[in-house]
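Participant: Fold the following, please.
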Amino acid sequence: MLLISVLVLLFEFMCYVTVILSLKITSLLVIVATFELLIKNSLKT
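Facilitator: The predicted structure is shown next:
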């Protein structure tokens, strides 16, 4: 019985970590894209 609850906790923790990592990767990509746009705009002028 204890083993099952530990496995459930582990699974929830893994889901939590996966969501946070994907959010961080997404925000990093957005930041990089924004910087690229800013650099391209500054090069045009």
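
Participant: only C-alpha atoms for contact and neighbour calcs from this point on.
Facilitator: Will do.

Participant: Could you measure from Lys24 over to Leu43?
Facilitator: Lys24 sits 29 Å away from Leu43, going by C-alpha to C-alpha, to the nearest Å.

Participant: Mind checking which of those two has more residues around it?
Facilitator: Lys24 (12 against 8; other C-alpha atoms under 10 Å).

Participant: ok now do the more buried one, which residues does it touch?
Facilitator: Neighbour list for Lys24: empty [criterion: C-alpha atoms under 8 Å, 6 or more residues apart in numbering].

Participant: That one sits in which helix or strand?
Facilitator: Following DSSP states H and E, one finds Lys24 within helix 2-44.

Participant: centre of the chain versus that helix, how much separation?
Facilitator: 0 Å (C-alpha atoms, centre = their mean, to the nearest Å).

Participant: compare with the first, here's sequence two:
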Amino acid sequence: MELVDGFTKVILSFIRMSIRNIIKVKIEIAFVLMLMNIKKVVAQQFK
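Facilitator: Presented below is the predicted three-dimensional model:
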């Protein structure tokens, strides 16, 4: 979990949630995780 947390802070400049509603926070977390997965897929394609 620490690696994921560090990645989101450093690479994506994602330090804190920009919204407060729990449903919107879940959506925002899902979006960040989706971006991380897309980045992994793209990196694998260019190896």
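
Participant: Distance of the most centrally placed residue in structure 2 relative to Phe7 of structure 2?
Facilitator: In structure 2, the centroid-proximal residue (C-alpha atoms, centre = their mean) is Val32; its distance is 2.7 Å. Per C-alpha to C-alpha, Val32 of structure 2 is found 10 Å from Phe7 of structure 2.

Participant: Which residue in structure 2 aligns with Leu37 of structure 1?
Facilitator: By TM-score structural alignment, Leu37 of structure 1 lines up with Lys39 in structure 2.

Participant: thinking again about what came up before, what's the residue nearest to the centre of structure 2 in contact with, if anything?
Facilitator: Contacts of Val32 of structure 2 by C-alpha under 8 Å, 6+ apart are Thr8.

Participant: try Ser22 of structure 1
Facilitator: Counting by C-alpha under 8 Å, 6+ apart, there are no residues that Ser22 of structure 1 touches.

Participant: repeat that for 10 Å
Facilitator: Leu28 (C-alpha atoms under 10 Å, 6 or more residues apart in numbering).

Participant: Distance-wise, check it relative to Lys44 of structure 1.
Facilitator: Taking C-alpha to C-alpha, one finds Ser22 of structure 1 at 33 Å from Lys44 of structure 1.

Participant: Repeat that for Val6 of structure 1.
Facilitator: With the distance defined as C-alpha to C-alpha, Val6 of structure 1 ends up 57 Å from Lys44 of structure 1.
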